[in-house]
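>>> next come a sequence and a model predicted from it.
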Amino acid sequence: MRQRHMNRLKVTLALTSVLLLSMPALAAADESSLQTSQVRTILSNVHVSGVTESDLSGKSIKEMLAQLQDPYTMYFSDSELKKFENSIENNVVGMGARVGIDADGVYLIEVFAGSPAEKAGMQRDDYIQAINGVSVKGESLSAVVAKIVGEAGTSVQLSVLREGKLINVNITRAAVNIPEVYSKRFDGNIGYIQVTDFSSDADEEFTKQLLALKSKGLSSLIIDLRDDPGGFLESAQNIFKNFIKEGTLIHTRDRNNQDQPILIQGGSSLDVPVYMLLNENSASASEVLAGAMQDYGVAKVIGLQSYGKGSVQQLYEIPAGGALKVTIEEYLTPNKHKVNKVGITPDIVADGSAAQMITALKKAGIQNVTVESSKHKVLVNGVEIRDTFPLFRENGKLFAPTRALAAMIEAGISWNNETRAVEISSAGKKLTFPVEADKLVIKAGTSYVNVDQFASVFSQLQVTDQGEKVTIRAVKGN
């Protein structure tokens, strides 16, 4: 990882403080008059709103921040700053595993290479039964995680259930850097790269994995920025350098309405189709990169309207103590499209995690799609994906996400509120699936269709139901 200093944090576009942290404001009783004065001076000189020193006169730090009504401008104590930096860099102290929860409890989704969990022999799909001898049955995911993390060098004992056997594991907690870039290869030399956040070394890792994909042949590329809250602007800038030789990443507007564009120089090009996945939680640096790729015609954006965080923050050290993160600019895309409170508009709208991924793979060149779904694992054409493909049974019938099945056969899908039915458009025909117990059910705003009934109408869909493992194949032309 790169060595980082305060100036490395100067321009940050992370939504982390909103999505991942709850930072308490400095209490009035804890602040000094010198701190208050220094914060007031910084805000009155650089905050994008144009607020003046007289506007902030006589107010505490907490009151000044409240007056700005800017959720991204905030004060950090020294300890809070460290937490903020760690959140952006994906650094945690714990066992080094990604966990999830289902009806059976908290389990391991992924064990990070070189982590304390890996060294202790923990495995994917281990179910955590107890921590330090105390049962965690029925506890929430966050409650279990809170008991696992702790000070580096301290120990924690986990009792895990693996294939019906209870195993005790002793783990020494350590600092762990969570991977933020993942890549895969699908049939037909279709590359896939997911960026979970724009940490200071995400750009280097992205370029490394892109070069590895190119070295084995690349016909098209999918870049997945879904649920990516952002991070460092410089990382987005360097990733964009893989796609254009020179140009503009963003335009900026400061409190004086001056534009200081962030430029690209010394870049390269990639002569294959590129598709980018965004959703409503893609924010900040994700929107910077997607907006630039879209404006230059480098990539088509698939998914949903993004979050709409179109502002730039700069971190200032307060000599009297702490640090201040201040919104100093609004940014626009290269074609000067507004992002703040608007977001990036996708070229192809796709709703639902699995439907988005399948749509991108179809656009990237995959003809026939095979989805294999089993407990905690989804494979598409033999490649494991991180998207969910939720299946369930009701009255002996198998149900699957309607949007995902529609994406597999490249059909249009819409909701008719008057008839309370899903309408599927395919090959010039419109078919209706009404909300009925044996046909279509709605759960948490998502429609699920009876798989057998769907397959009986669309012959290109083939279903193999083996109980715990279900395989659904869509063959083009059937």
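Ah, there it is.
>>> C-alpha only now, for contacts and for neighbours.
Fine.
>>> and the helices in the chain?
16-19, 33-46, 61-68, 78-89, 116-119, 141-148, 202-215, 233-240, 285-295, 353-364, 402-408, 451-457 (DSSP state H).
>>> alright, now check it against this:
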Amino acid sequence: MSRFRQLLGIIVVVALLVGGFAAPVYADDIVSEVKLLLEERYVEKPPEDIHHAESIDEILQILDDPHTEYLTAEEYDRYISNLDESFTGIGIHIQMEPEGVRVIRPIENSPGEAAGLKAGDLITKADGKSLAGMISEEAVSILQGPIDSVVDLKVKRDEQVLDVSVVRDVIDVPNVTGEIVNDSIGYIDIDSFGRTTNRAFDNAFENLKKESAESLILDLRYNTGGYLSSARQIAGSFIGDEVALQVESSSEKNPYEALPGGAEVDKPTILIMNEFSASASEILAAALKDHEKAFLIGTRTYGKGTVQQIFSLSNGDKLKATINRFYSPNYDEIDGVGVMPDLVVRSANPKTVAKLLLSEPEDKASYVVFENNIKEFTIDFDKVRKPKYWDAWGAVFNETSPDQLTAVGEWGEMHFLQAHQNLRWPMYFPNYRQTGFFNNVPTDQQFSINLGVNVDMNTVNEDSIELIESHSGKAVSISIGEKSSDTIKIKPQEDLEPLTEYWLVVHETVKYKNGNSLDNPLIAVARIAQ
């Protein structure tokens, strides 16, 4: 059974790569016709048991290929509607599970979202009919319906069982969207590879160029595929007419080139993917990776490396059958394996990670160089220390070998060590020196810091000293209390969170009496009691 995310309200085999519609191969009956097609065109020799099968269902059961399916005329129409991104339904992304339909996420502004459906919900019944054990086409045929009609759902959410009524409507799903982020980074999200996706990509990229985009984030998360030609055309924008994939049938192997002619992308590119990026998404990701035209981040892709073709049958129905396997341009396996990212990102939003990597420092006063075999990035420490990018930098640091990271500043260079991942604070303040460690600190603790008699206490204020929650990077409001010749008292303006680590940071803006900065800025670690 397919695990792919589906667009609800239509029949969706989004991972399908359509190679064209073949003329029917006529036989005495439709079962014999399907057997003959499989014998002639299937990716490998079908099992001998197929010859003894007496029904279409029995043939498909013996074949045990979730991507080879028999489509009635009605199911085929719904399938085509899906690829063209136009349908009437409730508007959610799903994957099929034995117990029913799992909601991956509702489509923005869809009836499903308006009715309160959430990511992770499990739809077990629709209008009283169980969805357990169904394939996606069966479930979708039940859940779709005329505009303004109502479908009553039984939804399992954690330990709750909810009754949710959804009014069906026309779902508008633009499969390509683009915007400028961080002033100069272009962002393009491709939701699926439809008939016109390549033209939509070209338009989005040209608009971003007009807005002075200096780099590009290409987002293929939750994109389960579509038309092979569309993926090859978008690949052509990056690699020209170089090989985009290797294709293998039962009788031959052939390289398939990309199809240039659209936009020409010559900007630094990061491609984002996840475990729901499949088929055509994997073709594009593997092509850009093998030709070193993009830096891939996220998680390993789904691993659907087969090509399907739709064959017209004499009774007006269709057979969608697997006819090829495909590999990366370098002939790396994809089916059952997936495409590995250059940087694994699990614990943070990969879009935020991509923005961090592509945001060049403005003055390069303090930065970190991230260098691997594919790409070198220069990351601004001013951004690293902001709560917005705190988790993103932590994800980069924790998934990268320390010898690929070098901190640079007016104080010189510092190579990170494995131990810094455990301490954590050197990830954000590499040139600082730890001056103390406080354990089992009360939640209402006041802190005293001895800075020495040579420090100019006039430079000590709420801007030069921070109290930072270590896992989020958020600063706690503090007040500077009594100052003596060498010691200051610091009072948090709120109770600290139990079992949480905080860093008391004394920045380089604190000066000695002679006007020089501290030899090393200081940091003290405090762990709050339960």
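Yep, it's here. Since the structure is predicted, the reported quantities are computational estimates derived from the model, not experimental observations.
>>> TM between them?
Superposed pair, TM-score by TM-score structural alignment, normalised by the length of structure 1: 0.61. Supporting alignment: 355 aligned residues with a Cα RMSD of 4.9 Å.
>>> from the helices of structure 1, which stretch is densest packed?
Of all the helices of structure 1, helix 285-295 has the most neighbours on average by mean count of other Cα atoms under 10 Å, namely a mean of 26.
>>> from the contact counts, what lies against that helix?
Helix 285-295 of structure 1 is packed against helix 233-240, strand 247-253, strand 299-303, with contacts defined by 3 or more Cα pairs under 8 Å, 6 or more residues apart in numbering; DSSP states H and E.
>>> and that helix, which stretch of structure 2?
Aligned by TM-score structural alignment, helix 285-295 of structure 1 falls on residues 280-290 of structure 2.
>>> just give me the mean distance for that stretch relative to structure 1.
Its matched residues in structure 1 lie on average 0.7 Å from stretch 280-290 of structure 2 after superposition (mean Cα distance after the TM-score superposition for structure 1).
>>> mind putting the helices and strands packed on helix 285-295 of structure 1 into JSON lines with distance to residue 365 of structure 1?
Formatted as JSON lines, these follow (distance: least, Cα to Cα, whole Å):
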{"stretch": "helix 233-240", "distance to residue 365 of structure 1": "23"}
{"stretch": "strand 247-253", "distance to residue 365 of structure 1": "28"}
{"stretch": "strand 299-303", "distance to residue 365 of structure 1": "14"}
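>>> list the contacts of the counterpart of residue 215 of structure 2 in structure 1.
Matched to structure 1 by TM-score structural alignment, residue 215 of structure 2 sits across from residue 220. Residue 220 of structure 1 makes contacts with 189-191, 272-274, 364-365, as judged by Cα atoms under 8 Å, 6 or more residues apart in numbering.
>>> counterpart of residue 336 of structure 1 over in structure 2?
Aligned partner of residue 336 of structure 1 by TM-score structural alignment: residue 331.
>>> equivalent analysis for residue 209 of structure 1, please.
Checking TM-score structural alignment: residue 209 of structure 1 goes with residue 204.
>>> chain neighbours aside, what residue packs nearest to that match?
residue 178 (5.5 Å; Cα to Cα, 6 or more residues apart in numbering).
>>> the one you found and residue 217 of structure 2, how far apart?
According to Cα to Cα, to the nearest Å, residue 178 of structure 2 and residue 217 of structure 2 sit 10 Å apart.
>>> what of residue 506 of structure 2?
The value you get for residue 506 of structure 2 to residue 217 of structure 2, if Cα to Cα is used, is 36 Å.
>>> contacts only, for the residue nearest to residue 185 of structure 1 when sequence neighbours are not counted.
Nearest non-adjacent residue to residue 185 of structure 1, counting by Cα to Cα, 6+ apart: residue 191, 4.8 Å away. Neighbour list for residue 191 of structure 1: 183-185, 213, 218-222 [criterion: Cα under 8 Å, 6+ apart].
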